[in-house]
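1. need coordinates for the following:
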Amino acid sequence: MGKGFYISKTVGIVGIVLAAGALATITALPVVYSQEKSKNNEVKSTDPTMAPSNEPWDQWRLPQTLSPKIYNITLWPRLQPDPTGLYIFTGLSSVVFRCVEKTNLILIHSNKLNMTKHPTLIGLGGKPAPTIESIVMHTKTQYMAIHLKEELTAGESYELYTEFLGELSDDLGGFYRSEYYENGIKKVVATTQMQATDARKAFPCFDEPAMKAVFHITLNHDPATVALSNGVVIDEVNITVDDTLVTRTTFAPTEVMSTYLLAFIVSDFIFIEQDIENLQIRIFARQEAINAGQGEYALSVTGPILKFFEKYYNVPYPLPKSDQIALPDFNAGAMENWGLITYRETALLYDEEISSNENKERIITVISHELAHQWFGNLVTVRWWNDLWLNEGFATYVEYLGADEAEPDWNIKDLIVLNDVHKVFAIDALASSHPLSSKEEEIQRPEQITEMFDTISYSKGASVLRMLSTFLTEKVFTQGLQTYLDHFKFNNTVYTDLWEHLQKAVDSSGTTLPKTVQEIMGRWILQMGFPVVTINTATGQITQEHFLLDPETEPDRPSEFKYVKKYFEEKNPKNFITKYLLLISIKAQFTRYETEDTTGLTMMMKTGNAYLMFSRLQDSIPVINRAQIIDDAFNLANFQSPLKWSTCLCLEYFIMSTQLSLNYHIISYLQTYVGNQVKNLFDYFTRLTNWEDVPPGHTDQYNQVNALTVACSTGLEACMTLVKTWFQQWMENPNVNPIKANLRSAVYCSAIAAGGEKEWNFAWEMFEKATVASEKDKLRAAMACATEPWLLNRYLKYTLDPEKIRKQDATSTIISIASNVVGQPLAWDFVRANWEYIFNQYGGGSFSFSNLINGVTNRFSTEFELQQVCDLPQDCFIYFFDCHLVQQKLIFECLIYVPVLKTQLIQFRDDYAHIGFGSGTLAIQQSIERTTANIKWVEKNQKAVLEWFKNPS
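-> Down below sits the predicted model:
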């Protein structure tokens, strides 16, 4: 699955400016449709609150007594509401399974489905099947338990037939509906999102990834619509069903696959296509979007990326077609359904005039991620969700390789350091982090499975696999990968299976490793956290230890492995630094340098003006290492050294976008300082192009955007005049937007922050009229930049109304508001006041619940608007400054208020324990730990930092 939560690099570097383009969503629980329930008295329901037992239906994992082989499924979604106002679907399904061990119980997943006829069971081995004695629905564990009078015979095959009814709700899970307006007409799409445990909401099934089978799908639908599924269409005929004319579309049987990869869609979408070596590639979307050419870019890059992965995996693409479809309402960023990949519109559709360079990068990396899964994840699938990191971490790593193939001039492979490596450090440095791989028995319930879809699985998984590929060499890594895929195709694995094949590749290459691949990688996979390596540059001595944001905390999961101290003696320490400094920086993740002398690197950064320093850095140290050195320095050194180095940060996107983004919420006084640093860069682009031309290079475009973003966020008068002028011109002529696509996120945010109700209302009007998804996202994020509390409170209320803010965008909108210094306390109060409603309405299994909790608490360091803390003693204010983005209101750093926030977090956790936090349970603990660390950081560093800012040098 594509990453569901996305932070725009354009505006992510300043704490008081929103992280525009954040893509996250919250899932809604469907309403109870009791009037549609079956009247079959033989199907009973259990009380979900009853105490669990040792009975198999009270366990979260299926027993291994039955093995599915073939499903035959026919579904009929109604795209018009019934007389009660409900959207429903009806279906019938038969599953052929083999009895592995004799049993008198059939357990099959079924969630929120009502059986409209009594299920039937037949034997396929020449003798009749046992008689069904009773059927009980277990709503808590989501099973239909079929009790038999006699036992099934081991080795025999049987067929279970069911007919059922479900709601085609708007909850973004299972078989659901998406709505949109086109030319003033409301339209409905029936679509799916099965990962991780929602196939059971569409039809009764053995809904575990290892329970692979072949699926025969048939869809009944309105003749004016088109039906899609994993397979190609093999038959299409108009028939009458229940006095209604429908088109019956039958699809070719799938390959052997897991239930979570199924997809079926009914819509009136249209498509563009191309054939590449007899492979059909199609891009589907709303008619308006396709006609506007928004699918052209995705179509142009899909073929090259697919062909790259065929070569990379040394396995031909196993299907005859590759469909990709953009949906108005979608849970995550994208989903790798085999042969029918589903996307958010922002992750697939690109408009040359309106979408930004960043939007383009988002599209190509998400497409590459999902296409990578067609082999790694779909062809070969992890046995259970505890190894999710292998699926998602691998796809996250190679998405950069596939994107690089399609856009070779972008140097996009370097961006993994910024997007994933450095990002995950912040999470893995917590004592409440978790290992990449857990034990199967620890990941059982749906919300526990959902919780695995986090930054650790995606970004740390990608980082350690990139590290593994580097030290094995890419040639050896791909050789092992290829034999792994060939050996396990159409099957399931555990991650150690990959280590075995990589070890074989190592052995056959003649490479010598100090330990086996499994021994080396076990320390990275089975224990949480990462080591920090300390180098004494005077003696050459090296030691390492577990790096923790708060060294006084005890890890939640102490490991049997230890970060063993290592020592290296170099006769000439200066030669050691010259020869090995960069290598160690790459290999050791974090590196601390201890010396009494000023290193040559610091001297180089201090010499001359900023442009000269930038030039020397660019010539002498590779860009990835420049970013890493700065990141290490801000996390490990006393703040005087990295702050000295920061005098050249404003000149490069890669460095600028690393640690300043992580620490700005703690040391907000960086605003004035960074403003002074960025002025030269802002003036440079003003002289060079007067902001009219787009720089040719990919990262050069980010430099331009960052210059404008940072300059305006620090209140630079020339910048504010520029953005307010552009925005005013647009307001005067709404049909002609004068703002360049790359600059819109920054301009919209700054202009709305500097304005008031008039500017906000205009943005809302443009948001409602926008037909390009990326433009709607920019406006939606920018409206969270408002500085009038009543506007932000109104906006927060909009997130509870799907007619105003789509459910897929509710979480990211709240987080955007919380990223605003004025909006943070409002968002925190809003979430606490509405938690029961949010949790019950939007569901504890949402992929974005952890994002929501982390997002509204991330600024819990000290930064608040005056009104929030004005009743506290004045001597608690350690610093204040004029902030143009909040219309000259004073922003205060209040040390006393931080413990209050920690208390509120703990109280929040305790007050709503009876409701629960679903997939956000771990996020609560991480937020408390992060707040505690922030308190300690302020106590330790405030004096030194303030002194430095009084006299920067």
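2. alpha carbons only for contacts and neighbour counts from here, please
-> Noted.
3. can you classify the closest residue to Leu636 other than its chain neighbours by secondary structure?
-> Spatial nearest neighbour of Leu636, excluding adjacent residues (Cα to Cα, 6 or more residues apart in numbering): Arg592 at 6.2 Å. Going by DSSP: H, G, I helix; E, B strand; the rest coil, the secondary structure assigned to Arg592 is strand.
4. how about this one, so we can line them up?
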Amino acid sequence: MPLKPGLSKFFAVAFVILTVSSIAGMISLIAVFKIQLAGWNATSPIPTTTTTLSPPPIMRLPRNLIPESYNIFIKVELYTRIVEVVNVTTPNQTLSFSGNSTVNFHCAEQTRHIYLHSRDLRIFNLSVTNKSMGNSISINSYTSYKDETDFLKIELINTLLAGKNYSLFLAFQGELSENLNTLYVSKYTETDRSSENETTVERFLAATNLEPTNARSLFPCFDEPDMKARFKLTVIHRRETTALSNGDGQGPFLIGGDDDEWQYTVFEESPKMSSYLFAFTVSEFTSLKTPVGDVLSIQVFARPEATAAGHTKYAFDVTKKILNFYEKHFDLKYTPKKLYQIALPDLEPLAMENWGLITYQEGALLYEEGVSSWLHKEDIVSIIAHELAHQWFGNMVTMKWWNDLWLNEGFSSYMSYFAVDSVEPTFQIKDTLIMGVLHAAFEEDALASSRPLSAPVEEIQTAFDIHGMFDAITYCKGAIVLRMLADIVGEEDFNNGIRAYLKAFNGRNAEQSDFWKFIEHAKHKKSFFNVESFMNEWTTQAGYPVVTINTTNGETYQKRFFYNSSAHSDSLWLIPIQYMTAIAPPDFHWLDRRGPVKIAKFISKKGEWILANINSTGYYRVNYNPENWHRLLTQLEADLDRIPLMNRGQLIDDAFNLARAKQVNVTLALNLTRFLRNETAYLPWESTVRNLEYFIHMFDRSEVYGPMQVYLREQVKGLYNFLKNHTDNSTVPQDHSLQHNQILAIEVACSNGLPECIAMVKEKFADWMTSNSTKTNNIHTNLRSVIYCQAVAAGGKEEWEFAWEKFLESSDTSEKDQLRKALSCTKKTWLLNRYLEYTLDPNKIRLMDVASTINYIAENAAGQALAWNFIRAHWKYVSQGDPYTLLEGVTSRFSTKFELSELMYFVTNSEPMPPGNGAIEQTQVNIKWVGENKDVILQWFKRETAEME
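-> Prediction:
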């Protein structure tokens, strides 16, 4: 109900007196609102300075003050609808926010200085209060450091005493970001059906994105993960909008008085959490929600049109199942009273696990029946499973510092495999997810510039350092080493250790040594090995080993795997080796020395093959003597099912990567692809196609490419024909693995010139263009992405402009994503150049999609040089998203000294500085590899294809 107008004057007076009292919430809300409406022209009598010099050389906050709770009031000035005002040329939109906060803290050690974080905010009206005495502590001055510390230093006249509780009140103002960080503005369109003619109108919303260090840009705070506190928020927002936050909301309530434009929502206090998990949104979104009376309120918010069309239903249905799985698996209840998820048109990560309000990119949460690929459900359920795992790993138990970020992300990746397998067993994608993560980790960790999974604390200090931790090492290697540990100690003991760890550290912060102790305690084989000693080798050392086994004499040794054959490392690991032979069941052996060590178990008996690292449970590659490689190849060609499926994929991946590292002859890797003509399973095909992408990148501008295409075209014929009836009739198999293979078969067949494939995609795309007047698209949703791409590649201006028109007019997130990728597939350089220019216009290509769009274009041989020139000319704009992935993608074909010199010049002379170490090292590896292998590869493809054409 609205507040009574007669109380407004009382609240205005009470604001001055009671800001730090326990009843300040409602009172200060109204006063703040009144002050803000008047322009908030208050000034502070306290001297303030701004400096670029750092305080004493330390990047971390002192621990003499410990925050306990925040009471925050924020007014969001944003209009969700543009209103044209007569005789006014400037739209009514206002991109600013203002508010105040009271942080209550405990003094652990006496001090005259308060340090906290603040970035890009105007701060004023500061006051410090002794909570036990109720008296004010005078402030001498305060200083904002405009450097990497982001410190706000407040110098007091009197000393804060150890053991006492205090509060700091301050007011702040800031600007909404248009770059998807802190509190940012997002734009979308909806259909206006209020008149006879339907029109498309723009709508705006505000959302937060605070991980890892952006909370300090929203309000001054102790912005470090181990300085947890409870957060109570009140948001003042415009009428007809809904505010969401971590806690359950009460309201919205009208402000009252003469002004009917504003309302406010009061949110319950959050659980004790890190500042980066604080979140709120202001929008006109609607939701699908649980029935009234359910213990836990689950709601999924989205654009009103998306909610009405049922696009949130799949996410809604699967969320409760995943949550139930985790609660049973961890034997620990999800603690907040509600779980809201919201599909945002713009968000820099795919999703963010804010406690009680998880944010997602639309494509990561919305499933559009009849538009989305059936396989898109795999992506949605996997992402939701990852974010819900964070409610335990990250939210309940948080890493002490960002150097152990993998305790959040690696655990969430690992646990999501089991959640997905539990709630969607028919997908049968656990092995596919695991192998995808394993290979992503292998790729990143094979460079000399790689880093340890758990970096030394002193090396991760600045915001730049922290952002660098969000990579494949953290997410993928973290998950894979956990899988290895679980396999060694046994899943039951491993899960018991997890449960005990979560309960012991619930609401607290931990480091990896804490977790090792709980697994050590939980494992039954007490003398088997020491968990901490074993795991430290895998988490505190960069890279991973390759184990080489000579099956003629049993000699086995290990060394760190590098793509760069001249690189060297003294790293040593304790390696668990599960192995099998053609005549014996699986067995186990530890390798604890560099070697060579003679291991009798690894001597081949009667010339039979030996296969190590069964199901790829260990984080290492395996090499063999040529005779054993030949026996394995013979087995694959004779009876491939004798080799476990995951190992069929891994043998190919190991061989190709060992060839890149000059540890085996490249012809060995190519010979391993011969058995694929009889293979219909997805993992071996996926491994082959992914690894041959490197060959394509190195040689698609040379004479090697012609015979390579012929070979691939012939190899994929069997798989393409196996699925041809489905494809021609726009149907798909029920088996998810075969659905993936159907897409792969079309992509490989068409891109390598199989005539029947090209004819098929052109026909289906032409039918869609012809039937456009009836808006009928008969292409199966699973096949749209690949058919769109291959049809645009085989077509010209007409096909490209049709796809662009459909992209602009579509409001379906899934369809837009598929078309956005397809537009990059054209072979016409002038169209690709036009597309690149479109990425500079956020009305055409959203900022969050810029990096991936440019990388799509760079993936096309016709667009790579265009993309390279483009990012150099527009680096400041295009690098706002993910500069590392962008640079890595655009330079993936670099294999000449000239390209290397251009890259090095760009990295050292651009602002902001590109993260180019990995790209430079990879280019150096490419140059050497191409020089040493080009002629051998050319001759191999010529021999294999001599009788094919």
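5. overall similarity of the pair, as a TM-score.
-> After superposition, the two chains reach a TM-score (TM-score structural alignment, normalised by the length of the second structure) of 0.86; 852 aligned residues with a Cα RMSD of 2.3 Å.
6. the second structure: which residue goes with the residue nearest to Leu636 of the first structure?
-> Using TM-score structural alignment, the equivalent of Arg592 of the first structure in the second structure is Asn623.
7. burial measure for that match, as a count.
-> By other Cα atoms under 10 Å, 23 other residues sit near Asn623 of the second structure.
8. am I right that the residue nearest to Leu636 of the first structure is in contact with Ala637?
-> Yes: at 7.2 Å, Arg592 of the first structure and Ala637 qualify as touching, with contact defined as Cα atoms under 8 Å.
9. spatially nearest residue to Thr581 of the second structure, not counting backbone neighbours?
-> Ile610 is the one closest to Thr581 of the second structure (Cα to Cα, 6+ apart), at 4.4 Å.
10. if I look at that neighbour, how far off is Asn550 of the second structure?
-> Distance, Ile610 of the second structure to Asn550 of the second structure, using Cα to Cα, to the nearest Å: 10 Å.
11. can you check Ser144 of the second structure too?
-> 63 Å.
12. those two: which has the busier surroundings?
-> The residue with more neighbours, out of Ser144 of the second structure and Asn550, is Ser144; 26 against 22, by other Cα under 10 Å.
13. quick one: map that one onto the first structure.
-> Superposed on the first structure with TM-score structural alignment, Ser144 of the second structure falls opposite Met137.
14. likewise for Val748 of the second structure?
-> Counting by TM-score structural alignment, Val748 of the second structure lines up with Val710 in the first structure.
15. check which helix or strand that match maps to.
-> helix 698-713 (DSSP states H and E).
16. same check on Cys789 of the second structure?
-> Using DSSP H and E, Cys789 of the second structure sits in helix 784-794.
17. that helix: average distance to aligned residues in the first structure?
-> Averaged over the aligned pairs, helix 784-794 of the second structure sits 1.2 Å from the first structure after superposition, using mean Cα distance after the TM-score superposition for the first structure.
18. ok, now which ones touch Met211 of the first structure?
-> By Cα atoms under 8 Å, 6 or more residues apart in numbering, the contact set of Met211 of the first structure is Ser67, Pro68, Ser258, Thr259.
19. just the helices in the stretch 701-850 of the second structure please.
-> In the stretch 701-850 of the second structure, the segments counted as helices under DSSP state H, counting those that start in this stretch are 705-722, 724-728, 736-751, 755-770, 784-794, 797-809, 813-822, 829-838, 847-859.
20. ok, the stretch 401-550 of the first structure next?
-> With helices called from DSSP H, counting those that start in this stretch, the stretch 401-550 of the first structure shows them at 415-416, 422-428, 446-451, 455, 461-472, 474-488, 495-509, 517-525.
21. aligned partner of Ser96 of the second structure in the first structure?
-> Checking TM-score structural alignment: Ser96 of the second structure goes with Ile88.
22. what of Tyr711 of the second structure?
-> Per TM-score structural alignment, Tyr711 of the second structure is aligned with Tyr673.
23. quick check: that match touching Trp948?
-> No: between Tyr673 of the first structure and Trp948 there is no contact under Cα under 8 Å: 10.6 Å.
24. ok so, going back, rebuild the helices of the stretch 701-850 of the second structure as CSV, extending it with mean neighbour count and distance to Arg122 of the second structure.
-> Shown next, in CSV, are the helices of the stretch 701-850 of the second structure (neighbours: other Cα atoms under 10 Å; distance: least, Cα to Cα, whole Å):
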stretch, mean neighbour count, distance to Arg122 of the second structure
helix 705-722, 20, 59
helix 724-728, 16, 60
helix 736-751, 22, 53
helix 755-770, 18, 54
helix 784-794, 24, 47
helix 797-809, 16, 39
helix 813-822, 21, 38
helix 829-838, 17, 35
helix 847-859, 23, 27
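25. need the ones you listed in TSV with distance to Ala171 of the second structure, can you?
-> Below are the helices of the stretch 701-850 of the second structure laid out as TSV (distance: least, Cα to Cα, whole Å):
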stretch	distance to Ala171 of the second structure
helix 705-722	64
helix 724-728	62
helix 736-751	54
helix 755-770	57
helix 784-794	50
helix 797-809	42
helix 813-822	39
helix 829-838	40
helix 847-859	31
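26. those: which one's closest to Met133 of the second structure?
-> Nearest of those to Met133 of the second structure, taken as Cα to Cα: helix 847-859 at 50.1 Å.
27. mind checking the SS state of Arg61 of the first structure?
-> Going by three-state DSSP: Arg61 of the first structure is coil.
28. which residue sits closest to it, ignoring its sequence neighbours?
-> Arg61 of the first structure sits nearest to Gln444 (Cα to Cα, 6+ apart), 6.9 Å away.
29. how about Gln868 of the first structure?
-> Nearest non-adjacent residue to Gln868 of the first structure, counting by Cα to Cα, 6+ apart: Pro825, 7.4 Å away.
30. which strand or helix spans that neighbour?
-> Applying DSSP H and E as the criterion places Pro825 of the first structure in helix 823-833.
31. what span of the second structure is that helix aligned with?
-> Residues 863-873 of the second structure are where helix 823-833 of the first structure lands when matched by TM-score structural alignment.
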